[in-house]
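Asker: What shape does this take:
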Amino acid sequence: MKCKTCSETVIDGVDCGSCRGQFHFGCIGIVETAYRKMNMDRRAGIRCQKCRAGPDNSQDISTILEELRGFRAEFGAARSDIERISNSVDSLNAKWNEMESRFSSLEDRVIALESSAKVVSKLQSELATSSQTIHNLQNELHVRDQNARINNVEISGIPYKKGENLLMILDTIYKKVGVHLEANEVDSIHRVRRFVSRNTGQVDTNSEGDAAGERSVGSNATEPRPPAIIVKFTRRLCKDQLLAAVRARRGLTTTDIGTEGPARAIFISDHLTPANKLLLKRARERKAELQYAYLWTRDCKILMRKTDTSKIVAINNDSDLLKLK
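Answerer: Okay, here's the model as predicted:
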């Protein structure tokens, strides 16, 4: 059946209670959502513009006012929905101001509402794109931060002593693991501060060892660990030689380097970023959960292997841990 106003086919529309003609919702001036809420008596009282203008118009002022109030309620609810959406999308505020001025001059609020819905969809798409861009930039910065540490090693477990000579301590470690340290191989050596957040109880992002789950031999579990020593070598080869010698030596303690007091384990490893240390801690938990045989770091990369013959898996983020079986 065709609409008596626009002559287009009507699939689901409104019947005029007077002339029985069929119309589109917009052509007869009715909001579809408001029409759906009307009872049969109210629907029967609907008249097209032609019938309302003729002598058979039986709608009184009170009925018209009631319909107007219903339309106003519909528009108020629609406006509330858009305001809630604007709170979650900062960039929508400017667009909403433009829509507000349009709403004040438009009689047909439904058209304006449909237009705004399209704008929201576009803004949500742009927001998703921006979020992905930020995520990619954060990953790129993290990779650069880790690459900046590629020539570094982290030495944990050596107690701090006022006036200590870190180069002499490093030289003693070299002699104990059977390699020779050249003075020009070390670019810098220093300790880093470590503390635990009072709010979360977790190791602060400036910490350099506890996040990896290290523990000293014979030490009290509640005793704070001494600041780690960070050594930056002039070449990666120097770092690789030291790590290889330490792995071959195994079981290096403070007693081996002449430190007074009970023996404490000394850990020498790649200098991971705080984010990668937390990832390594979660990898240890995942390793125990899935009963993987091996977990280690090499060239500042976290690697896992379930058995001696299985494939080595690189762990770059939490998603890689979730993929493990």
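Asker: From now on I want contacts and neighbour counts done on CA atoms only, so please keep to that.
Answerer: Will do.
Asker: residue boundaries of the helices in the stretch 1-150 of the chain?
Answerer: 25-28, 32-37, 40-44, 49-53, 61-88, 92-105, 109-147 (DSSP state H, counting those that start in this stretch).
Asker: Compare those and give me the one nearest Ala288.
Answerer: helix 109-147 (25.9 Å; CA to CA).
Asker: packing partners for the closest one?
Answerer: In terms of contacts (3 or more CA pairs under 8 Å, 6 or more residues apart in numbering; DSSP states H and E), helix 109-147 is packed against helix 92-105.
Asker: Can you give the contact residues for the helix it packs on?
Answerer: 86, 109, 112, 116, 120, 123 (CA atoms under 8 Å, 6 or more residues apart in numbering).
Asker: Just give me the neighbour total for Met168.
Answerer: Residues lying near Met168 (other CA atoms under 10 Å) number 10.
Asker: and if you look at Cys300?
Answerer: 20.
Asker: roughly how far apart are the residue lying closest to it once chain neighbours are set aside and Lys301?
Answerer: Closest residue to Cys300 apart from its sequence neighbours, by CA to CA, 6 or more residues apart in numbering: Asp270 at 5.6 Å. Distance of Asp270 to Lys301, given as CA to CA, to the nearest Å: 9 Å.
Asker: So which of the two has more stuff around it?
Answerer: Asp270 (21 against 16).
Asker: which residues of the stretch 151-300 of the chain fall in strands?
Answerer: For the stretch 151-300 of the chain, the strands defined by DSSP state E, counting those that start in this stretch cover 152-156, 186-191, 229-233, 267-270, 294-298.
Asker: of those, which approaches Glu66 most closely?
Answerer: Here strand 294-298 is closest among those (CA to CA), at 73.1 Å.
Asker: Please spell out which residues along that closest one are buried.
Answerer: 295, 297 (16 or more other CA atoms under 10 Å).
Asker: try stretch 242-250
Answerer: For stretch 242-250, by 16+ other CA under 10 Å, it's 242-243, 246.
Asker: Could you check how far the residue nearest to Cys300 is from Leu113?
Answerer: From Asp270 over to Leu113 (counting by CA to CA), the distance is 58 Å.
Asker: quick one on the thing from earlier: which single one of the buried residues of stretch 242-250 is nearest to Glu32?
Answerer: Leu243 (73.7 Å).
Asker: what residues does stretch 242-253 touch?
Answerer: By CA under 8 Å, 6+ apart, stretch 242-253 touches 174, 177-179, 263-269.
Asker: Following up with a second sequence; could you model it the same way so I can compare the two?
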Amino acid sequence: MSSGGLVWGCCGLPTADDYIQCKKCMKAFHLACLTSSSGSSDLVVPPWICPACTNQLPKGGNGDEIPVGFSPNVTTRPTKRQALESPPGSGPDLASKEDLRCVVQEVVQREIEGLAAKISGSLRLVLNSELKTVSAEIKDMKDSMNFMNTKFEEMLRDQNEAKVIIADLKAENASLTSTVKDLSARLNSIEQNARSKNVEIQCVPEKKNENVIEIVTKISKVINCNVSSENIASCTRIAKLNPGHPRPRSIVAQFSTIQTRDKFMAAVINYNKQRPLHDKLNSANLDIDGPKTPIYVVDHLSPANKALHAAARTAAKQKGYKHVWVRSGRIYMRKSDDSNFILVKDMDTIKNLV
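Answerer: Model prediction:
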């Protein structure tokens, strides 16, 4: 009988609870039926062969026959598991749970190995592709670094050459500066020596059709020097440095000899010493109409010495020097009446004043 797809070899009741199948004929037997017939439930442990199939097994003979004393209903395990690729039911016994576990492990291991091989191949391809790109970029970077290194070495070489050139230029500039300074001093000395016979008369009021030689001779009479026109080689007014300044142009008188010039300067100094501050040499002494203005007679300085004299007077005010004067084209300074005088040779002398 069959019930639910099963072929029954016992009572045939259509119940599928607690049954076992014969591994030969595949018929189903209720455990209750087998127990009642044999009196023991130990004989119905799978894999199991029903009594009918057991009776059909050959007895004795060659190695394929059942050994003597073999009980078909005694549970035994096969010595060798069914091959993984063999068809179902082709093995000597049905697969046990351990066999199934081994089969599953082999399948899973084989799948994992195959997947690992695929992943490894894919990774190898991806890595090779990426490594080619990275290798190309590294090569480009290396080329760029080599190029930059070459340029850097060229810059260092150019910089070293520039340092040598700059050092040479500094030395040459220092030499030229010293030479220019020496030449400027010589030129200034020559210009000042050319003015050794000259005096500069400042702040004399200007008039049209004036005779500057007569003005000089009149001054000489006032200071008791008695210089005649024959002792004056030339006499003229000079241009102002600042044309917009209201101060009159100075008169430069060149005497025939240095002695005459020194005599004229000494007479002016003596005249001013003998007079009070408000009555020193002035325009009223020359009978010049207009307001009474002081008249100054000084050495005719070269342009460089004029600038040096102006700087010395400014420094004297700033640093408390009492006297600044010019004698024979040279500039002197004195901090107090009892201190030593200082000869102002150049701007460095003014810068080093204390």
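Asker: Need the TM-score between these chains.
Answerer: TM-score of the superposed chains, computed with TM-score structural alignment, normalised by the length of structure 1, equals 0.60; 212 aligned residues with a CA RMSD of 2.4 Å.
Asker: any idea what the residue nearest to Cys300 of structure 1 aligns with in structure 2?
Answerer: Matched to structure 2 by TM-score structural alignment, Asp270 of structure 1 sits across from Asp299.
Asker: Can you get me a residue count around Arg144 of structure 1?
Answerer: For Arg144 of structure 1, the tally of surrounding residues (other CA under 10 Å) stands at 12.
Asker: so what corresponds to it in structure 2?
Answerer: Match for Arg144 of structure 1 (TM-score structural alignment): Ile190.
Asker: Enumerate every residue touching Ala228 of structure 1.
Answerer: 154-158, 191-194, 208-209.
Asker: Mind checking which of the contacts of helix 92-105 of structure 1 are buried?
Answerer: Buried members of the contacts of helix 92-105 of structure 1, counted by 16+ other CA under 10 Å: 86, 109, 116, 120, 123.
Asker: Widest-spaced pair of those residues?
Answerer: Arg109 and Leu123 (21.0 Å).
Asker: quick one: the residue sitting furthest away from the middle of structure 2 from His30 of structure 2, how far?
Answerer: Distance from the C-alpha centroid of structure 2, by CA atoms, centre = their mean, peaks at Ser37 (103.5 Å). Using CA to CA, Ser37 of structure 2 is found at 11 Å from His30 of structure 2.
Asker: ok, back up a step: out of the contacts of helix 92-105 of structure 1, which two sit at the greatest distance?
Answerer: Arg109 and Leu123 (21.0 Å).
Asker: Tell me which of the contacts of stretch 242-253 of structure 1 fall in helices.
Answerer: Counting by DSSP state H, the part of the contacts of stretch 242-253 of structure 1 found in helices is 174, 177.
Asker: Buried among the contacts of stretch 242-253 of structure 1? Make that a PyMOL selection.
Answerer: To isolate the buried ones among the contacts of stretch 242-253 of structure 1 in PyMOL, judged by 16+ other CA under 10 Å, type:
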select buried, resi 174+177+263+264+265+266+267+268+269
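Asker: and the contacts of stretch 242-253 of structure 1 as a markdown table, adding distance to Arg72 of structure 1?
Answerer: A markdown table is the format used below for the contacts of stretch 242-253 of structure 1 (distance: CA to CA, whole Å):
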| residue | distance to Arg72 of structure 1 |
| --- | --- |
| Tyr174 | 83 |
| Val177 | 83 |
| Gly178 | 86 |
| Val179 | 85 |
| Ala263 | 80 |
| Arg264 | 77 |
| Ala265 | 75 |
| Ile266 | 75 |
| Phe267 | 72 |
| Ile268 | 72 |
| Ser269 | 69 |
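Asker: Out of the contacts of stretch 242-253 of structure 1, flag the one nearest to Ile82 of structure 1.
Answerer: Nearest to Ile82 of structure 1 among these: Ser269, at 54.2 Å, using CA to CA.
Asker: and of the strands of the stretch 151-300 of structure 1, who's closest to Arg282 of structure 1?
Answerer: Once the strands of the stretch 151-300 of structure 1 are compared by CA to CA, strand 294-298 is nearest, at 11.3 Å.
Asker: before we move on, the earlier item: ok, which of the helices of the stretch 1-150 of structure 1 comes nearest Leu295 of structure 1?
Answerer: helix 109-147 (18.8 Å).
Asker: Show me what counts as buried in the closest one.
Answerer: For helix 109-147 of structure 1, burial by neighbour count (16+ other CA under 10 Å) applies to 109-110, 113, 116, 120, 123-124, 142, 146.
Asker: ditto for stretch 69-79 of structure 1
Answerer: So for stretch 69-79 of structure 1, counting by 16+ other CA under 10 Å, buried means 70-71, 74-75.
Asker: Check stretch 175-194 of structure 1 too.
Answerer: Going by 16+ other CA under 10 Å, stretch 175-194 of structure 1 has these buried residues: 176-177, 181, 186, 189, 191, 194.
Asker: swap in stretch 134-149 of structure 2?
Answerer: Going through stretch 134-149 of structure 2 with 16+ other CA under 10 Å, nothing comes out buried.
Asker: how about the match of Arg144 of structure 1, what does it touch?
Answerer: Applying CA under 8 Å, 6+ apart, no residues contact Ile190 of structure 2.
Asker: That one and Phe29 of structure 2: what is the separation?
Answerer: 150 Å.
Asker: Alignment lookup: Asn184 of structure 1 to structure 2.
Answerer: Counting by TM-score structural alignment, Asn184 of structure 1 lines up with Glu230 in structure 2.
Asker: check contacts around that match.
Answerer: Contacts of Glu230 of structure 2 by CA under 8 Å, 6+ apart: none found.
Asker: What's Ser88 of structure 1 aligned with over in structure 2?
Answerer: Checking with TM-score structural alignment, Ser88 of structure 1 has no match.
Asker: Count residues in the vicinity of Ser88 of structure 1, would you?
Answerer: By other CA under 10 Å, the residues close to Ser88 of structure 1 number 11.
Asker: any idea how far Pro274 of structure 1 is from the aligned partner of Asn242 of structure 2 in structure 1?
Answerer: Under the alignment (TM-score structural alignment), Asn242 of structure 2 pairs with Val196 of structure 1. Relative to Pro274 of structure 1, Val196 of structure 1 is positioned 13 Å away (CA to CA).
Asker: which one of these two has more residues nearby?
Answerer: Shown here are Val196 of structure 1 and Pro274; by other CA under 10 Å, Pro274 has more neighbours (20 against 15).
Asker: List the contacts of Ile232 of structure 2.
Answerer: Per CA under 8 Å, 6+ apart, neighbours of Ile232 of structure 2: 213, 253-256.
Asker: Let me fix that, I meant to ask about Lys292 of structure 2.
Answerer: Counted by CA under 8 Å, 6+ apart, Lys292 of structure 2 has contacts 282-284.
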